[in-house]
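Student: build me a model from this:
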Amino acid sequence: MNAEAFPFARGGLGGGATPLYLRLQEAIKGAIASGSLKPLDALPGEREIAQTLSISRVTVRKALSGLVGAGLLEQRQGSGTYVARQVPSLEQPLSRLTSFSEDMHRRGLSTTSRWLDRTVSVASTREAIHLALSPQDSVSRLSRLRFADGMPLAIERAAIPRRFLDDPLDVEASLYAALDARGFKPVRALQRLSAANLGREEAQLLAVPVGSAALAIERVAYLAGGQPVEFTRSFYRGDIYDFVAELTLG
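Tutor: Modelled structure (predicted):
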């Protein structure tokens, strides 16, 4: 996209007492809202915008930085500034025990995963407590980044007692499907949700700024006989997920 094709270049930014950088931000927001600027469209460079609108590059940089912080634009190192992808809002009910794959498939979204780690090691103290294990017992660990329609949505780190899953490499797509195939289907779970701000590693994996809001979830899933079969710690993107619970008055 060149400067002449910038949706509001011909009309300028108007007058008034509002600071120029705020007027530029409103103009870009309006272009995005009207569809003149579409998701993943590239914006002209700072110099082009400044020359076309007869404003300083400092003003342009301040306006773009604010919109990047608001999630409307994204900047790619060495590439430029782009309109951010439209982020869907997903509601996740808390009343049903389902896997990530099942949740996304019900919404008509295709799921993929990127394995971060699949190993066997001695359970940590927290894992041993939640999974009712002895200190020397081992667990199968599965860590992965979960995508829906190509967008990174969640980081999951699961620990499974080896008597239920001896080899973590046996899990291909769905952990629950692998457990079900072995006769160890979880039937209930306890989840604890808390607010979190993403550190550098998690933010990079989820393609959001460092410090972004996230939902941190700990889940312990149980078999019909009451034995704990899974302890999972996850980070879900806070700009996408809403968890919903139905309450009744007893």
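Student: from now on I want contacts and neighbour counts done on CA atoms only, so please keep to that.
Tutor: Will do.
Student: next SSE downstream of whichever helix in the chain runs longest?
Tutor: Looking across the chain with DSSP state H, the single longest helix is helix 20-34. Next in sequence after helix 20-34, counting helices and strands by DSSP states H and E, comes helix 46-53.
Student: this one as well, want them side by side:
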Amino acid sequence: MESALHDEYRRQAEDTHAPAYLRLRRAIRTSVERGALGPGHALPSERELARQLELSRVTVRKALAGLVEDGVLTQRHGAGTFVAERIVKPLSKLTSFTGDLRARGLNPRSVFMEREIGEVTPEEAMALNLSPGALVVRLYRLRYGSDEPLAVERSAIPQDIVNDPEMIEDSLYEVLEKLGCRPVRALQRLRAVNFNAEQARLLDVPEGSAGLALERRTFIANGRLVEYTRSWYRGDAYDFVAELQGEPSNG
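Tutor: Next up, the predicted model:
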């Protein structure tokens, strides 16, 4: 593993003039995506990585910190740094399910239960600021990481933004970006839930199992709402994290 990471870092150094901490961050991320660093794998210590790659410990620490924030790595006090086994999703960054899983070396895919165009419901109209009678693309899908079901998701998108639901196969955000509607901001609400019978069946967990429900409304640069999504994540596979800043001292 150390040899593979060392080689990947050297390749990054040859291909880019980015700062050393970014090259190391990309090398570790690429090694995770390619499976050279598997879930739960322990990384060498900061001191050992610095020695192997001829970097300062400050550089190594900065590279690791960014990957911990992104949920690719996790740090355990007194034990070291590991490739994340659970999927750690930062609440402070607007990312897609597909992007989250790809960053962790997992293969995202979707199984659609619904993929259709329909008249907006009162709930969707309020969430997306649409008039009664407007049309939306409606998605109901089971989201997988490799072969494991991880989330159930219901989404609504204004039909004048995405006119054909068949355009969406895995990543909605990739489709929106291609259409010139890249999401730039979102409002989210997270709460604990217990899965009902249908959700439990789809996620292959016992009925009543603990989960996390996420509601998201997403905006593009001009302020228009382009997505209303409700997702139910398996509580045994996902952690949501947020960085909090204290108020500055008044002296």
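Student: before we move on, back to that, flag every buried residue along the longest helix of the first structure.
Tutor: Of the residues in helix 20-34 of the first structure, 20-25, 27-29, 31-32 count as buried by neighbour count, 16 or more other Cα atoms under 10 Å.
Student: can you give me the helices for the stretch 51-200 of the second structure?
Tutor: Remark: helices assigned in the stretch 51-200 of the second structure by DSSP state H, counting those that start in this stretch are 57-69, 97-103, 122-128, 172-178, 197-203.
Student: quick one, which of these is nearest to residue 142 of the second structure?
Tutor: helix 197-203 (7.2 Å; Cα to Cα).
Student: residues in the first structure matched by the closest one, start to end?
Tutor: Aligned using TM-score structural alignment, helix 197-203 of the second structure spans residues 200-206 in the first structure.
Student: before we move on, what about stretch 139-146 of the second structure?
Tutor: With TM-score structural alignment as the criterion, stretch 139-146 of the second structure aligns to 142-149.
Student: list the contacts of the matching stretch.
Tutor: Stretch 142-149 of the first structure is touched from outside by 104, 109-119, 152-159, 168, 205-206, with contacts defined as Cα atoms under 8 Å, 6 or more residues apart in numbering.
Student: quick revisit: okay, the angle between the longest helix of the first structure and helix 46-53?
Tutor: 90 degrees (axes from the mean of the first three to the mean of the last three Cα atoms, to 10 degrees).
Student: which bit of the second structure covers helix 20-34 of the first structure?
Tutor: By TM-score structural alignment, helix 20-34 of the first structure lines up with nothing in the second structure.
Student: follow-up on the earlier one: farthest-apart pair in the buried residues of helix 20-34 of the first structure, please.
Tutor: 20 and 32 (18.5 Å).
Student: and stretch 148-166 of the second structure, what's buried?
Tutor: 149-159, 162, 165.
Student: dump the residues you listed to TSV, plus distance to residue 176 of the second structure.
Tutor: As requested, these are exported to TSV (distance: Cα to Cα, whole Å):
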residue	distance to residue 176 of the second structure
149	24
150	23
151	21
152	20
153	17
154	17
155	13
156	13
157	10
158	11
159	12
162	8
165	12
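Student: circling back to that earlier point, which strands and helices lie in contact with the longest helix of the first structure?
Tutor: helix 57-69 (3 or more Cα pairs under 8 Å, 6 or more residues apart in numbering; DSSP states H and E).
Student: which residues in the second structure does the helix it packs on align to?
Tutor: Counting by TM-score structural alignment, helix 57-69 of the first structure falls onto no part of the second structure.
Student: quick one: that helix to helix 20-34, angle?
Tutor: Going by the same axes, to 10 degrees, helix 57-69 of the first structure makes 50 degrees with helix 20-34.
Student: helix 57-69 of the first structure: what's the following helix or strand?
Tutor: strand 73-76.
Student: re earlier: compared with the second structure, how much does the match of helix 197-203 of the second structure deviate?
Tutor: The superposed stretch 200-206 of the first structure is, by mean Cα distance after the TM-score superposition for the first structure, a mean 0.4 Å from where its aligned residues fall in the second structure.
Student: and the gap between the residue nearest the centre of the second structure and residue 94 of the second structure?
Tutor: Nearest residue to the geometric centre of the second structure (Cα atoms, centre = their mean): residue 100, 2.8 Å. In this view, residue 100 of the second structure and residue 94 of the second structure are 10 Å apart by Cα to Cα, to the nearest Å.
Student: again with residue 131 of the second structure
Tutor: 27 Å.
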